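Student: With the input below, show me the fold.
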Amino acid sequence: MATSTPRPSPAQGQLAALEDQFIKMAEDFDDRSQEWRRLFSELLGTFFLVLVAAGGGMMGQAFPDTISRTAAVTAPALMVLGIILFMGKVSGAHLNPAVSIAFALRGDFPWARVPGYIVVQLIGAALAAWFLQAVIGVSAQYGSNYPAAGYSAFLAMVMEAVLTFALVCVILGTASGAQNVGVVGAIGVGGYIALAGLWGSPISGASMNPARTFGPNLVSMDFDSYWVYVAGPLLGAVLAVGVAFVLRGRGGGRSGSAAAQGVLFTEVANPNA
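Tutor: Predicted coordinates:
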C-alpha cells in the first residue's frame, strides 16, 4: 500500500526559505559587509588563546605548585588546535600578526585585510589579559614573556625567530598544495606549538606571537623587552615565507588561499596553483 509523503505547510516552506537565505548571506563573503565575521572570529580566537597562554603563568602565581611548565606550554597548543577546528573556516584562524603577515607575503591573503586582523588580534589579547587580572587578582605581568635571567634580549630574540620560523613553516606547509591536509593540519600546528614550548620556553617563553605577549604587557603596562617578541616572530615568519617559495614556488593558489582566508570567501591570486 503506497503512502504519500506529507507536503510541507506554507509556514514550513517560508521558514525553510528564510533559513536558506540566511545561510547564503552568511556565506557570501564576497559582500565586504560580512568582513566583520572574520574580524570577530580573530578577536574571539585570540582571546581564547591568550586566556590559556597567559592564564598558565598567572594561575601558577596565584596558586603555587599547581601549574607545571609542561601544562603551561601544552594548554595553548590544545587551545589552538580547538580554535582551528571550530572556526578556522571563518577567518583562517591566524590568531597571530606574524601568521597574517606571512600569509600575505606568501600571496595567500590580501594585504588590505592585514591591518584589520592585527588590530583585532591585539584587542582580543588585551581583553584576555584584562579578564585574567580582574578575576585571578594577580598582575598580568606574570602571564607575559621575558628573556630568562642570564640571557640577553638578543639571544631571546634569536630563539623567538627560530621557533616562529618553524611554526610558520608548519602552517604554510600544511595549508599548501599537495601538503594540504585540511583540518588535520590543526594537529600539526597544535603539536608543534606544544613541542616548541617544551624545549624553547625556558629561554624566551616561546611566545612566537606578538599579540600573545602584547596583551599582558599592555594590561600590566610593562613593555620591557617587548621588541624581542615583535622582531623575533616577524623575522622568523619572513624566513619561513622564503623557504616556502624555495620548496613550493610562489603562493596564491586555491588551497593555500582557502586555508589563509577561510573557505567562505577566498580571493585567489594564482587560480592555477
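Student: all contacts plus neighbour counts: C-alpha atoms, from now on.
Tutor: Fine.
Student: Helix or strand: which one has the closest residue to residue 117 other than its chain neighbours?
Tutor: Residue nearest to residue 117 in three dimensions, not counting chain neighbours: residue 39, with 6.2 Å by CA to CA, 6 or more residues apart in numbering. Using DSSP states H and E, residue 39 sits in helix 35-62.
Student: I'd like the distance from the helix or strand just after that helix to the chain centre, please.
Tutor: From helix 35-62 onward toward the C-terminus, using DSSP H and E, the following helix or strand is helix 69-91. How far helix 69-91 lies from its chain's middle: 8 Å, per CA atoms, centre = their mean, to the nearest Å.
Student: helix, strand or coil for the residue nearest to the spatial centre of the chain?
Tutor: Using CA atoms, centre = their mean, the residue of the chain that lies closest to the mean C-alpha position is residue 95, 2.3 Å off. At residue 95 the chain is in coil, as set by DSSP: H, G, I helix; E, B strand; the rest coil.
Student: residues in contact with the residue lying closest to it once chain neighbours are set aside?
Tutor: In space, and not counting its chain neighbours, residue 95 is closest to residue 46: 4.9 Å by CA to CA, 6+ apart. Residues in contact with residue 46 (CA atoms under 8 Å, 6 or more residues apart in numbering) are 95-96, 121-122, 124-125, 212.
Student: Residue 42 is in contact with the residue nearest to the centre of the chain, correct?
Tutor: Yes - counting by CA atoms under 8 Å, residue 95 does reach residue 42; the two are 5.9 Å apart.
Student: list residues touching both of the two?
Tutor: With CA under 8 Å, 6+ apart, residue 95 and residue 42 have common neighbours residue 121.
Student: quick one on the thing from earlier: check contacts around the residue nearest to residue 117.
Tutor: When contacts are counted by CA under 8 Å, 6+ apart, residue 39 touches 91, 116-117, 120.
Student: What distance do you get for it to residue 115?
Tutor: Distance from residue 39 to residue 115, counting by CA to CA, to the nearest Å: 11 Å.
Student: Alongside the first, I'd like the structure of this one:
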Amino acid sequence: MATRIEGIGEEEMSNMESGVAVTNPTSQSKTKQGFFSSPAVVTITQKVVAELIGTYFVIFAGCGSVAVNKIYGGSITFPGICVTWGLIVMVMIYTVGHVSGAHFNPAVTITFTLLGRFPWKQVPLFIIAQLSGSILASATLAVMFDITTETYYGTLPVGSNGQSFAIEIIISFLLMFVVSGVATDSRAVGEMAGLAVGMTIMLNVFVAGPISGASMNPARSIGPAIVEHEYRGLWVYIVGPIIGTIAGGFAYNLIRFTDKPICELTKTRSFLGTKSRNDSC
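Tutor: Take a look at the predicted model:
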C-alpha cells in the first residue's frame, strides 16, 4: 500500500512505482520565475531602459533643434539650439537620474567605472542602451524630415580634425569635472546637479558649437553618423570626449581629497579607489 514517505504523497508514490518521473511544482515554478523575478535583474533592466529612453530624448530634442533650424531657415537660431541642448539634458537628469544615474553618454559611463563608482559588468549594457537610444532618435528624425548634406544634424569638424579634437577634449573635461563635483561629492548640493550639468552643456555648445558641433558624447555623434552614413571625422567625437571625461573625472577626484595630507591620500587609496601597498607616510 502506498504511504506518504518523506513528503511524497500517494499520487507521487504511485507514479514512481509506474516509472513516471515526478516533478516538484514548487521548485519548477521557482525555476521558471527565479531569473526574471530577481530584484537584481529587475533593477538593471530598469536602469538600462531609463538610459535608452533618456538618451533617445536627449538626441531627439538636441539634434532635432539642429535639423529644424537648418531646414526652416534659422527659425530656432544658434542660441536656441544651445538652450535646447542644456534644457533637455537637465530635464532628463531630473526625470531618470534617480533610476540610472542619467549618464546618457558612454564616455561618462567609462569614466565612472574607472573611478570605481560604477560596476564593470553593467558597462556594456549601458553603452548598448545609449547607442541604441541615439540611433533610434536619429532614425526618427530621418523619417520625419528630409535630411540632406546641408541639413545634417550630426557633428562634423568645421576646421581641421585636430582643432575639433582639441576642443572636444577641453569641453568634455569641463563637463565631467562639473558632473563629478555636483553629482558625486557629498558636500555638493545634489538637487542642483541637473541644473549645473545642463548649464555646462549649454555653455559648451555656445563656445564649441561653431567649431566642432560640441558633441562631448560619442553616442550623440555615432547615432546620426550611422543613420545618415556620414563618418567624416567620427573618430574625433569618439576619442576626444573619452579622453576629456576621463581627465576631468580624475582631476576632480584629485581635489576631492585635498582636506587630507598627501601621505594619507597615498596610504589609504589610489586614484582608482583601490588600497595602496604603502601603509606609512
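Student: one step back: show me which positions of the helix holding residue 39 of the first structure end up buried.
Tutor: 35, 38-61 (16 or more other CA atoms under 10 Å).
Student: Also stretch 75-86 of the first structure?
Tutor: 75-85.
Student: Next one: the residue nearest to residue 95 of the first structure from residue 106 of the first structure, what distance?
Tutor: 22 Å.
Student: Kindly report the same for residue 121 of the first structure.
Tutor: Distance from residue 121 of the first structure to residue 106 of the first structure, by CA to CA: 20 Å.
Student: Same check on residue 96 of the first structure?
Tutor: Residue 96 of the first structure is 15 Å from residue 106 of the first structure, by CA to CA.
Student: got it, and residue 167 of the first structure?
Tutor: For residue 167 of the first structure, the distance to residue 106 of the first structure - CA to CA - is 15 Å.
Student: likewise residue 60 of the first structure?
Tutor: For residue 60 of the first structure, the distance to residue 106 of the first structure - CA to CA - is 39 Å.
Student: Kindly report the same for residue 131 of the first structure.
Tutor: 35 Å.
Student: quick one, which of the two is more surrounded?
Tutor: The neighbour count for residue 131 of the first structure versus residue 106, taken as other CA atoms under 10 Å, is higher for residue 106 (25 against 17).
Student: Now name the helix or strand holding residue 14 of the second structure.
Tutor: Using DSSP H and E, residue 14 of the second structure sits in helix 10-17.
Student: residue range for that helix in the first structure?
Tutor: Helix 10-17 of the second structure lines up with nothing in the first structure when matched by TM-score structural alignment.
Student: and what of stretch 83-92 of the second structure?
Tutor: Counting by TM-score structural alignment, stretch 83-92 of the second structure sits on residues 74-83 of the first structure.
Student: Tell me roughly how far that stretch lies from the second structure on average.
Tutor: When the second structure is superposed, stretch 74-83 of the first structure averages 0.7 Å from its matched positions, counting by mean CA distance after the TM-score superposition for the first structure.
Student: Contacts for that stretch, please.
Tutor: 45, 48-50, 52-53, 93, 186-187, 189-194, 197-198.
Student: again, 10 Å this time
Tutor: By CA atoms under 10 Å, 6 or more residues apart in numbering, the residues outside stretch 74-83 of the first structure that reach it are 41-42, 44-46, 48-56, 68, 85-86, 88, 92-95, 183-198.
Student: So whichever residue in the second structure pairs up with the residue nearest to the centre of the first structure versus residue 161 of the second structure, what's the distance?
Tutor: Using TM-score structural alignment, the equivalent of residue 95 of the first structure in the second structure is residue 104. For residue 104 of the second structure, the distance to residue 161 of the second structure (CA to CA) stands at 25 Å.
Student: how about the helices in the stretch 101-250 of the second structure?
Tutor: 106-114, 123-144, 161-183, 193-212, 218-228, 234-255 (DSSP state H, counting those that start in this stretch).
Student: got the angle for the longest one vs helix 106-114?
Tutor: Per axes from the mean of the first three to the mean of the last three CA atoms, to 10 degrees, the angle that helix 161-183 of the second structure makes with helix 106-114 is 50 degrees.
Student: Give the other helices and strands that helix 161-183 of the second structure contacts.
Tutor: helix 106-114, helix 193-212, helix 234-255 (3 or more CA pairs under 10 Å, 6 or more residues apart in numbering; DSSP states H and E).
Student: Residue 214 of the second structure matches what in the first structure?
Tutor: Checking TM-score structural alignment: residue 214 of the second structure goes with residue 206.
Student: tell me the contacts of its match?
Tutor: 73, 145-147, 156, 159-164, 193-194, 196-200, 229, 233.
Student: now those: which count as buried?
Tutor: In the contacts of residue 206 of the first structure, the ones that pass as buried (16+ other CA under 10 Å) are 73, 145-147, 156, 159-164, 193-194, 196-198, 200, 229, 233.
Student: What does residue 45 of the second structure correspond to in the first structure?
Tutor: That one, residue 45 of the second structure, aligns with residue 36 by TM-score structural alignment.
Student: That'll do, ta.
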